[in-house]
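Student: coordinates only, sequence not included:
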């Protein structure tokens, strides 16, 4: 039961959040429209457009989201999947804290789920700090 609550549920939820993000991002690449439209401030919209208009960063970001999501959902090297999406999560949290406060609830969810998994996989990350 403890493993279910502290590892499997957070891993699956975080994976699903990033899978939805990846699918929506690739949908935008191929169609020019989004499947989901969360509230975004004018500055937040400018930031997103800059990433999309760079020509390279948006597909790269969504590929990282997809790889991390599948790693977590399928439980294939999930500690690596979490490490892949950790910088993305940090950017999302900062984005919502500084530019787009409407998304702070989702940022909070990312922080809680991410921290739960960092604690669960701490033995796998320990070798990086030796």
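Tutor: Ah, there it is. The structure presented is a predicted model; accordingly, all values stated were derived computationally and were not measured. Numbers count the residues shown, from 1 in each chain.

Student: CA only for contacts and neighbour counts going forward, please
Tutor: Noted.

Student: looking at it, residue 35 is touching residue 22, isn't it?
Tutor: No: applying CA atoms under 8 Å as the test, residue 35 and residue 22 come out as separate, 10.9 Å apart.

Student: between the two, who's got more neighbours?
Tutor: Per other CA atoms under 10 Å, whichever of residue 35 and residue 22 has more neighbours is residue 22, with 23 against 14.

Student: which residues are contacting the helix or strand where residue 62 lies?
Tutor: Using DSSP states H and E, the element containing residue 62 is helix 57-74. For helix 57-74, the external contacting residues (CA atoms under 8 Å, 6 or more residues apart in numbering) are 11-12, 14-19, 21-23, 25-26, 29, 51-52, 76-78, 80-82, 84-85, 88.

Student: for residue 76, helix, strand, or coil?
Tutor: Assigned by DSSP: H, G, I helix; E, B strand; the rest coil, the conformation of residue 76 is coil.

Student: Nearest residue to it in space, please, no chain neighbours.
Tutor: residue 70 (7.9 Å; CA to CA, 6 or more residues apart in numbering).

Student: how many neighbours does the residue nearest to residue 39 when sequence neighbours are not counted have?
Tutor: Closest residue to residue 39 apart from its sequence neighbours, by CA to CA, 6+ apart: residue 102 at 6.5 Å. As a burial measure, residue 102 scores 14 neighbours (other CA under 10 Å).

Student: try it against this one:
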């Protein structure tokens, strides 16, 4: 189980690092969005939230690759992954597979580190 966790954690970290670094350094051209995807992306651009999301992806990717603060990174990246999956499920189904795999990997890591979350749910 530990080897599977290391593999999942490292692959997730590398994918998140690649996505954030390619966003900041413009390594890959962004495909032109059309229809509802363009409206969604324009709304995100007005607020400037993508920079914050990509910084969080970078930090969580580093945490996953290094193995430090993984429990925190699992919690921080979860809402971003939910957004990715919902966006691709509703608006642009082409990227649903990678988003779903990331979400499944995050849920697996949350399950693996479940003992670290026990104190969050303790009634005091």
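Tutor: Noted; the coordinates are in hand. Since the model is a prediction, treat every value here as computed from it, not as a measurement.

Student: which bit of structure 2 covers the helix holding residue 62 of structure 1?
Tutor: Under TM-score structural alignment, the match for helix 57-74 of structure 1 in structure 2 covers residues 49-66.

Student: got it, and stretch 113-121 of structure 1?
Tutor: Under the criterion TM-score structural alignment, stretch 113-121 of structure 1 matches residues 105-113.

Student: contact partners of that stretch?
Tutor: Stretch 105-113 of structure 2 has contacts (CA under 8 Å, 6+ apart) with 5, 8, 9, 12, 71, 74, 75, 78.

Student: Does the last one touch residue 100 like I think?
Tutor: No: taking contacts as CA under 8 Å, residue 78 of structure 2 lies outside contact range of residue 100: 11.7 Å.

Student: how big is the offset of the helix holding residue 62 of structure 1 relative to structure 2?
Tutor: Average distance, helix 57-74 of structure 1 versus aligned residues of structure 2 after superposition (mean CA distance after the TM-score superposition for structure 1): 0.8 Å.

Student: Buried residues, that helix. List them.
Tutor: By 16 or more other CA atoms under 10 Å, the buried positions in helix 57-74 of structure 1 come out as 58-59, 61-73.

Student: Likewise for stretch 91-104 of structure 1?
Tutor: Buried residues in stretch 91-104 of structure 1, defined by neighbour count with 16+ other CA under 10 Å: 92, 93, 95, 96, 99, 100, 101, 103, 104.

Student: before we move on, what about stretch 35-47 of structure 2?
Tutor: For stretch 35-47 of structure 2, by 16+ other CA under 10 Å, it's residue 37.

Student: got it, and stretch 28-42 of structure 1?
Tutor: 28, 29, 40.

Student: Figure out the length between the terminal residues of that stretch.
Tutor: With CA to CA, to the nearest Å as the measure, stretch 28-42 of structure 1 spans 19 Å from end to end.

Student: the inter-axis angle of the biggest helix by length in structure 2 versus helix 49-66?
Tutor: Using DSSP state H, we find that the single longest helix of structure 2 is helix 2-24. Counting by axes from the mean of the first three to the mean of the last three CA atoms, to 10 degrees, helix 2-24 of structure 2 lies at 150 degrees to helix 49-66.

Student: Go ahead and measure how far the helix or strand following helix 2-24 of structure 2 is from the middle of the chain.
Tutor: Using DSSP H and E, the helix or strand that follows helix 2-24 of structure 2 in sequence is helix 36-47. Centroid separation for helix 36-47 of structure 2 versus its chain: 19 Å, with CA atoms, centre = their mean, to the nearest Å.
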